[in-house]
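Chemist: Need a 3D model of the sequence below.
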Amino acid sequence: MKRKKYWFLFAILLLSLTSLSQGQNLTLNKSSSEERKTMSLNPQPSSPQDPIDHPIRVVTHLNESNYKELLSMNDSFMNKTGTQVQITNIPDADAYRQLTEALEVGEGPDVMLVNSPWIKSLAVGGYILPVESYQKSTNGSDAISSILQLLEWNGYQWGIPLDMDPYVLVWQEHALQTMGIPDIPQAGKAWKDLMAKQESRKDKKLIAVPAGDAYAFATLMGVMGINPANPSNEGLESLSKLRAELQFIESVNVQDAWTSLKEDELVMLTVPASAAMKENSKSGMLELRLPEQLYVENPFLLRGRSFAVSAQTQHPEKAAEWIAYMTSNHSQQLWSDATGCLPVLKEMYEGGQFQFVQPPVHLDQLLKPAEEKTVDSPLEAKWETFSKTAKIFLNGKSTEQEYREAMDGHPKEKTSNE
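Modeler: This is a model prediction of the structure:
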């Protein structure tokens, strides 16, 4: 009888253990299902051991000719390394919006090549990685200091510069010599002497400026030694006297302006450096000047492009390898030859290493280490105001006082009788 009781108790115990085991399995299965669901909604990055089957995805914001050159350089990179890189271009004016919308939904590229002033806002938005996180040593560290300032935020560098395309003042030496002037004026009295010589040219204009182009306006003022954001009284007076000697040109008439410059109908022209380089390759004999002090104080005017690595990338090392190839000395020379844009590596302007560029580019202040920057550029903060105010002033439709009041943020209200 006792043995039967033992068997009965053993059977009950076995059933209890079996039931408990099934209950635990149900709980674990439910947990695993939820975990898989979470992982599908929030995919995890691949482990370092996973093979890279997909190409590096790159998005650029370039014109057609520059995009074709980048594709050619990328073909060389892929042939050399075996790494596949897929490049998509967004030439549209709203490229920044398109790019950030893709990044917001997790569909961004691995690498971006965008306008350098975009880098800080992309960093603030959390869209890109600091350079230090994926590239321990970079050619970007040898870049022009003013360019690097555009790429810094919160104590880190967020982009690697590719080029710069600042506006320059272009002239032909022969045109100045016929006026009895040995070289382009620096500032102040020299410009007054040039204006006096200009009086003998009768109906000919002195300088051509792209119509409505604020970058060209700022360059003209910078070459004359005038601070666009806070000009001196003497500077504005000189600019006022120059207004009658300006010829404003539309984009469709730029080639006519080049012809006028060659025929001494014009003496000077303000254009992007890339345009000056391309034109000089056709005819030669051009000289140019960058208003360096203006660019040191306002780096955004250098109009460069920079690479950035997306915070979403799963292949930062491969992205860094591609960027390093595109920013090497050899690639910088190829890019400059093809696009006319200027390199950003300091060493390419030192020791005659940049002699392949014609006309030669002489830099001094931009090659010096940058002083610690504590405030943003006043001109950049007032850029929209400057764009409108400078256009009205240079067209002779406002006074020196009105220009100053507008830039100070309190323009005079005009009455209906004025």
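Chemist: use CA for all of it now, contacts and neighbours both
Modeler: Will do.
Chemist: List the contacts of Ser310.
Modeler: Applying Cα atoms under 8 Å, 6 or more residues apart in numbering to Ser310 gives the contacts 108-112, 127-129.
Chemist: so what's the closest residue to it other than its chain neighbours up against?
Modeler: Sequence neighbours aside, Ile128 is the residue nearest to Ser310 in space, at 4.3 Å (criterion: Cα to Cα, 6 or more residues apart in numbering). Residues near Ile128 by Cα under 8 Å, 6+ apart: 122, 158, 308-312.
Chemist: for Pro231, what are its contacts?
Modeler: Arg404.
Chemist: That one in helix, strand or coil?
Modeler: Three-state assignment for Pro231 (DSSP: H, G, I helix; E, B strand; the rest coil): coil.
Chemist: likewise Trp258?
Modeler: Assignment for Trp258 (three-state DSSP): helix.
Chemist: now do Asp92
Modeler: coil.
Chemist: tell me, how many neighbours does it end up with?
Modeler: By other Cα atoms under 10 Å, 12 other residues sit near Asp92.
Chemist: just Gln333 next, same as before
Modeler: By the measure other Cα under 10 Å, the count of residues near Gln333 is 20.
Chemist: Check which helix or strand it maps to.
Modeler: helix 329-339 (DSSP states H and E).
Chemist: Show me what stretch 80-90 is in contact with.
Modeler: 54-62, 67, 71, 74, 77-78.
Chemist: of all these, which two lie farthest apart?
Modeler: Greatest spatial distance among the contacts of stretch 80-90 (Cα to Cα): His54 and Leu62, at 24.0 Å.
Chemist: Let's see if you can find the most crowded of the contacts of Ile128.
Modeler: Result: Ala308 is most packed of the contacts of Ile128 (other Cα under 10 Å), 29 neighbours.
Chemist: would you say that residue is within a strand?
Modeler: Yes. Counting by three-state DSSP, Ala308 is located in a strand.
Chemist: how many neighbours does the nearest residue to it once chain neighbours are set aside have?
Modeler: Leaving aside its sequence neighbours, Ala308 sits nearest to Gly159 (Cα to Cα, 6+ apart; 4.7 Å). Neighbours of Gly159 under the rule other Cα under 10 Å: 30.
Chemist: Gly159 reaches Ala320, doesn't it?
Modeler: No. Gly159 is beyond contact range of Ala320, at 11.0 Å (criterion: Cα atoms under 8 Å).
Chemist: here's the other one to compare against:
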Amino acid sequence: MMKRKNYWFLFAILLLSLTSLSPSLDFDYNNRLNDTKDPSRLLYPDSPDQATNQEPIQITVQLSTEEFAQLELKNKSFMQGTGIQVELSNIPLDDPNKLFHSLAIGEGPDVMLVNSEEVYSLATKGYLLPVESYQTHSPESSALSSLLSLMEWNGYQWGIPYDMDPYVMQWQSLVLETLGFKEPPRTLLDWSDLLVKVQESKGKYLLAMESKQPYGLVALMDQVGGDITNPEEEPLNWIEQALPYMYILDNHVEESEGIALEDIPLVISPYSTAALVQEEGMLLELSESVYASHPILLRSRALAVSSHSSLPEQSAEWIAYMTSPNVEMERFRATHHLPVVRSLYNHSTFVSVDLSITLNKLLENSSDLNMNAIQKKDLSTLTTYINQLLKGSITKDEFKEYMKNGEDLKPK
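Modeler: The predicted structure is shown next:
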């Protein structure tokens, strides 16, 4: 009889336990049902739960005022759609080392926007997480393979391409015609003829470009039939002869003062700058071959996650949103920085309406990427030598010697 009472007592306790648990089970189940009715959960199915998103992601970029304003708009849309909080920080353009200093003392952001060529250095210093550690699914559309190659080191990918802004040749057709040219020169002989015509016409300048970035001379060298990584004598001779007729700027071409760029046959500048000032009768040309062969010379940017980030999943979601095809396209229309999502270039309307250059070689899946010649010679050192060549501080022979034995030479 005593044992039966104990059984009833235990049964009563068990019944009470089940009764107390059932409301929470129902609440949890109903919450999951409600989640599926939330549009933001359908749009971002991999989002961490809203309750875990109170700590904001720290994002550091280095953008112009106009670009940063555009990023803030897209970031607001991201936060509204996901519930993930984000704090954006914009480093002044004249303080490029601030981010690296913060990373060195362990105070860097969760996500950073950097120049693509900096990804390798940041990865080798241990500042970045490999993409494979936080990217849980394949992106909707892959980036250009030439840019992805810049993100790779030690068998891993360390960054995700964000945008690109290659240097282009901007020809003033009317000025060319006054020199007897109906179209831009195509051979070294044509370039020599153009230089002679400028000399005979007593024209002050043949071309304008900046000297503190290597990309302008890279584009010019390719057009005159040379390779910056292995410059030959004849193209270098032309560069040296043309130097007195080059308008060399320390800063960006758009910041030039005291000269009418529209009176110069050729201006070499980033595509985003050329697209802003392009008028009827102007021709834009992209040195596709050199960029396809040497991706590190293709001016581009990438997003990367810091190795000390405590929010890698949320950071990955922010990156996925900012590099999605729709956002890339909106950014292109607002800033003229070219998208890196390959699928966008498959649409004829995009190519024919918005672009005045071709990207056929860059769109190819090339496995023959010749990056070693530039990687062995630090890009910043190459920039120093190009600046010195354009300013007349070194001769073409000294420049050629550097490109052969760069590791043994020091800039003046």
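Chemist: the more surrounded of His54 and Leu62 of the first structure?
Modeler: Leu62 (19 against 11).
Chemist: For that one, which three-state class applies?
Modeler: Reduced to three states by three-state DSSP, Leu62 of the first structure is coil.
Chemist: who are the neighbours in contact with it?
Modeler: The contact partners of Leu62 of the first structure, by Cα under 8 Å, 6+ apart, come to 89-91.
Chemist: can I get those in CSV with distance to Ser281 of the first structure and neighbour count?
Modeler: Output for those, formatted as CSV (distance: Cα to Cα, whole Å; neighbours: other Cα atoms under 10 Å):
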residue, distance to Ser281 of the first structure, neighbour count
Asn89, 27, 16
Ile90, 28, 17
Pro91, 26, 13
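Chemist: Leaving out the residues flanking it, which one is nearest to the spatially most central residue of the second structure?
Modeler: Centroid-nearest residue in the second structure, with Cα atoms, centre = their mean: Arg301, separated by 2.0 Å. With sequence-adjacent residues excluded and distances taken as Cα to Cα, 6+ apart, Arg301 of the second structure is closest to Asn115, at 4.3 Å.
Chemist: picking that back up, show me what counts as buried in whichever helix or strand comes after the helix holding Gln333 of the first structure.
Modeler: Downstream of helix 329-339 of the first structure, the next assigned helix or strand under DSSP H and E is helix 378-381. Within helix 378-381 of the first structure, the residues that count as buried by 16 or more other Cα atoms under 10 Å are Leu379.
Chemist: from the chain's centre, how far out does helix 378-381 of the first structure sit?
Modeler: 16 Å (Cα atoms, centre = their mean, to the nearest Å).
Chemist: ok, and what's touching the helix or strand following that helix?
Modeler: Using DSSP H and E, the helix or strand that follows helix 378-381 of the first structure in sequence is helix 383-394. With Cα under 8 Å, 6+ apart as the test, helix 383-394 of the first structure has contacts from 212-214, 217, 228-229, 239-240, 243, 379, 398-400, 403, 406-407.
Chemist: So of those, which two are at opposite extremes in space?
Modeler: Arg243 and Leu379 (21.4 Å).
Chemist: on that earlier part again, mind checking what the residue nearest to the centre of the second structure lines up with in the first structure?
Modeler: With TM-score structural alignment defining the correspondence, Arg301 of the second structure maps onto Arg305 in the first structure.
Chemist: so its match touches Gly159, yeah?
Modeler: No. With contact defined as Cα under 8 Å, Arg305 of the first structure does not reach Gly159; the gap is 9.5 Å.
Chemist: joint contacts of those two?
Modeler: With Cα under 8 Å, 6+ apart, Arg305 of the first structure and Gly159 have common neighbours Ser116.
Chemist: mind listing the helices for the stretch 151-300 of the first structure?
Modeler: 173-177, 189-198, 214-223, 233-242, 254-262, 273-283, 292-297 (DSSP state H, counting those that start in this stretch).
Chemist: Identify whichever of those helices lies nearest to Thr18 of the first structure.
Modeler: helix 292-297 (78.8 Å).
Chemist: Can you tell me what sits against that closest one?
Modeler: 146, 219, 222, 227, 301-302, 363-366, 377.
Chemist: who wins for most neighbours among the residues you listed?
Modeler: Taking other Cα under 10 Å as the neighbour criterion, Thr219 ranks highest of the contacts of helix 292-297 of the first structure with 28 neighbours.
Chemist: okay, the angle between the helix holding Gln333 of the first structure and helix 273-283?
Modeler: Helix 329-339 of the first structure runs at 70 degrees relative to helix 273-283, counting by axes from the mean of the first three to the mean of the last three Cα atoms, to 10 degrees.
Chemist: post-alignment, helix 329-339 of the first structure versus the second structure, mean distance?
Modeler: Helix 329-339 of the first structure, aligned to the second structure and superposed, deviates on average by 1.5 Å (mean Cα distance after the TM-score superposition for the first structure).
Chemist: which residue numbers in the second structure go with that helix?
Modeler: By TM-score structural alignment, helix 329-339 of the first structure lines up with residues 325-335 in the second structure.
Chemist: about what we covered before: what's near enough to touch the residue nearest to Arg301 of the second structure?
Modeler: 299-302.
Chemist: Which stretch of the second structure is stretch 25-34 of the first structure matched to in the alignment?
Modeler: Using TM-score structural alignment, stretch 25-34 of the first structure pairs with nothing in the second structure.
Chemist: That stretch: how far from the chain's middle?
Modeler: That offset, for stretch 25-34 of the first structure, works out to 51 Å (Cα atoms, centre = their mean).
Chemist: That's all I had, so thanks and see you.
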